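Enquirer: could you work out the structure for the sequence below:
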Amino acid sequence: MPATAAPATKPPKGGPLTPRALYQDVAERLRQQIFNRELEPGAWIDELKIAAEYGISRTPLREALKVLAVEGLVTMKVRRGAYVTEMSTTDVAQVYHLMALLESDAAGRVAAHGSDAQIADLQALHDRLEKQVRQRDAFFDTNEQFHLRLLELAGNRWSAQIVMDLRKVMKLNRHLSLFKQGRLAESLAEHRAVMAAIAARNPAEATRLMRAHFDNGLAAAAG
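Expert: Reported below is the predicted structural model:
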């Protein structure tokens, strides 16, 4: 029999997939400017100036600002435009409270149900922290990786997503807590205790120690 041509592949419904939208790239660039303090908390975001700097129209910029507003990094004010969010003392306390609840629960769950390989993975991140106590930025990054990995291992994707969003907002205030004089060494000691409780398969102690870790972080942020 003669060969027959393969049937034409139908395009996916909804049209072809497109590369990452421009507004997402704009949102990421703005996000990093906020985290790096190039845009300070409370600062008005000059849309005309930023659009000119980025070489874009105001449409993707405004879409990006909506994304950052949902994340809590930007506050939209009627007839006044967008501002980098300022965290009040109450805001900080409320965020720490939520993070303490979710992450202490995660620590207890991993202590109770984590596999040996998962706990070894956490231990490796903690060991990296031990070596980075004199390297602030590296310590901060690894510390975040540790907490997010703990949430991932706990297996509740909703908790993980909430904490990821809360941690973005807390970066507006990181110089008040983790980077406070002496706080890195204290935080490391608290991590060491949490890690020991998880490795010992002691859920109650892991939960208690993680809650204390956040209580101490809040005290440093408020002090």
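Enquirer: all contacts plus neighbour counts: C-alpha atoms, from now on.
Expert: OK.
Enquirer: so which residues of this protein form strands?
Expert: Counting by DSSP state E, the chain has strands at residues 74-77, 81-84.
Enquirer: I'd like to know which of the ones you listed lies nearest to Ile198.
Expert: Ile198 sits nearest to strand 74-77 of all these, at 36.7 Å, using C-alpha to C-alpha.
Enquirer: what sits up against the longest helix anywhere in the chain?
Expert: Counting residues, the longest helix in the chain under DSSP state H turns out to be helix 89-113. Contact partners of helix 89-113, identified using C-alpha atoms under 8 Å, 6 or more residues apart in numbering, comprise 119, 147, 150-151, 153-154, 159, 163, 166, 170, 194, 197-211, 214-215, 218, 221-222.
Enquirer: kindly recompute the last result at 7 Å.
Expert: 150-151, 153-154, 159, 163, 166, 198-199, 201-204, 206-208, 210-211, 214, 218 (C-alpha atoms under 7 Å, 6 or more residues apart in numbering).
Enquirer: let's see this one next, to set against the first:
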Amino acid sequence: MRVIQNSLHDEVAAQLRERIFAGELSPGAFLDEVALSAQMKISRTPLREALKVLTAEGLVRHEPRRGCFVNQVTAQDLDEIFPVIALLEGRCAHEAALHASDADLLALQLLHDKLGRHAKARRINEYYAVNFEIHEAIIALAGNRWLAQVIGDLRKIVKLARLQQLHAPGRLEQSLAEHMAVFAALKARDAEGAEVAMRTHLTRQRTALRDLASSTKSRLA
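Expert: Alright, predicted model coming up:
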């Protein structure tokens, strides 16, 4: 019976997570347990367990005597998170350079070819999707489940901010060049070079987001 209950609250957590990422449950929104239970046709017990999961992930915050709210990611949060992700994914690139087989590198070559085509055609959504595949592939090649778990948790917080750094002027081309630098280091089995290139790539993402936020604020002023 416990397995069934765990399975249900995991499913509920997954549904709520997707609604948050889609913006259906917006940052700061109150999560009304009565209304959500009725919408999802479940009791409040699995819902509360699901909310605990999302709270642990940082997607939801619990306020005593008030309830649960969708978390809001601040600029300071991003300033603190990006250097950590850069360090962790940099280490993944280091390990991937040591462990990648010729077949692994061929698979990465195909992904980078697709990335280049999407960049040239300025298909930003498709570029994001392949970009994600490449990062996931490099994390997998590192072969360290603890790194993968922590990066996955931090990525959820970043995703909550609904960031669009590729819309910053010149960022798409810069991002592609950074990816190619990482891949060149991987092909050369240059672990140190791959680590530095990946850290640079992620650090520049934060810079691009900061610049985009500043230009948007200036236009609205």
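Enquirer: where does the TM-score land?
Expert: Superposed pair, TM-score by TM-score structural alignment, normalised by the length of the second structure: 0.85. Supporting alignment: 209 aligned residues with a C-alpha RMSD of 2.1 Å.
Enquirer: thinking again about what came up before, what's the average distance of the longest helix of the first structure to the second structure?
Expert: With mean C-alpha distance after the TM-score superposition for the first structure, helix 89-113 of the first structure departs from the second structure by a mean of 1.5 Å once superposed.
Enquirer: in that helix, what counts as buried?
Expert: 92-93, 95-96, 98-100, 102-112 (16 or more other C-alpha atoms under 10 Å).
Enquirer: check stretch 35-45 of the second structure too.
Expert: Buried positions in stretch 35-45 of the second structure, judged by neighbour count with 16+ other C-alpha under 10 Å: Ser37.
Enquirer: please tell me how far it is from the chain's geometric centre.
Expert: Distance of stretch 35-45 of the second structure from the chain centroid (C-alpha atoms, centre = their mean, to the nearest Å) equals 28 Å.
Enquirer: distance check, the closest residue to Met164 of the first structure other than its chain neighbours against Glu63 of the first structure.
Expert: In this structure, Met164 of the first structure finds its nearest non-sequential neighbour in Leu148, 7.4 Å apart by C-alpha to C-alpha, 6 or more residues apart in numbering. According to C-alpha to C-alpha, to the nearest Å, Leu148 of the first structure and Glu63 of the first structure sit 27 Å apart.
Enquirer: between the two, which one's more packed in?
Expert: Leu148 (19 against 16; other C-alpha atoms under 10 Å).
Enquirer: what's the spacing between the counterpart of the more buried one in the second structure and Leu98 of the second structure?
Expert: In the second structure, the residue paired with Leu148 of the first structure is Glu136, using TM-score structural alignment. Here Glu136 of the second structure is placed at a distance of 17 Å from Leu98 of the second structure (C-alpha to C-alpha).
Enquirer: Val194 of the first structure: what's it in contact with?
Expert: Neighbouring residues of Val194 of the first structure by C-alpha under 7 Å, 6+ apart: 206, 209-210.
Enquirer: quick check: ChimeraX command selecting the buried ones in these.
Expert: Selection of the buried residues among the contacts of Val194 of the first structure in ChimeraX, burial being defined by 16+ other C-alpha under 10 Å:
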select :206,209,210
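Enquirer: ok, so of the contacts of Val194 of the first structure, who is nearest Arg134 of the first structure?
Expert: Once C-alpha to C-alpha is applied, the member of these that ends up nearest Arg134 of the first structure is Met210, at 22.5 Å.
Enquirer: what sits closest to that closest one if chain neighbours are left out?
Expert: Using C-alpha to C-alpha, 6+ apart and skipping the chain neighbours, the partner closest in space to Met210 of the first structure is Ser104 (5.0 Å).
Enquirer: please say which position in the second structure that neighbour maps to.
Expert: With TM-score structural alignment as the criterion, Ser104 of the first structure lines up with Gly90 in the second structure.
Enquirer: and Leu30 of the first structure, by the same measure?
Expert: Using TM-score structural alignment, Leu30 of the first structure pairs with Leu16 in the second structure.
Enquirer: same thing with Leu125 of the first structure?
Expert: Match for Leu125 of the first structure (TM-score structural alignment): Leu111.
Enquirer: same thing with Met87 of the first structure?
Expert: Using TM-score structural alignment, Met87 of the first structure sits opposite Val73 in the second structure.
Enquirer: sorry, back to before: out of the strands of the first structure, which one sits most buried?
Expert: Of all these, strand 81-84 has the most neighbours on average by mean count of other C-alpha atoms under 10 Å, namely a mean of 20.
Enquirer: just give the closest residue to the alignment partner in the second structure of Ala64 of the first structure, not the sequence neighbours.
Expert: Per TM-score structural alignment, the equivalent position to Ala64 of the first structure in the second structure is Ala50. Using C-alpha to C-alpha, 6+ apart and skipping the chain neighbours, the partner closest in space to Ala50 of the second structure is Ala13 (4.5 Å).
Enquirer: what's the separation between the one you found and Arg66 of the second structure?
Expert: Applying C-alpha to C-alpha, the value for Ala13 of the second structure to Arg66 of the second structure is 20 Å.
Enquirer: looking at the two, which has the bigger crowd around it?
Expert: Taking other C-alpha under 10 Å, Ala13 of the second structure and Arg66 do not tie; Ala13 has more neighbours (21 against 8).
Enquirer: was I right about the more buried one contacting Lys52?
Expert: No: Ala13 of the second structure is not in contact with Lys52 according to C-alpha atoms under 7 Å; the separation is 8.9 Å.
Enquirer: start and end of stretch 113-127 of the second structure, how far apart?
Expert: 11 Å.
Enquirer: list the buried residues in it.
Expert: For stretch 113-127 of the second structure, by 16+ other C-alpha under 10 Å, it's 114-116, 118-119, 124, 126-127.
Enquirer: so what corresponds to Arg201 of the first structure in the second structure?
Expert: With TM-score structural alignment as the criterion, Arg201 of the first structure matches Arg189.
Enquirer: cheers, nothing more for now.
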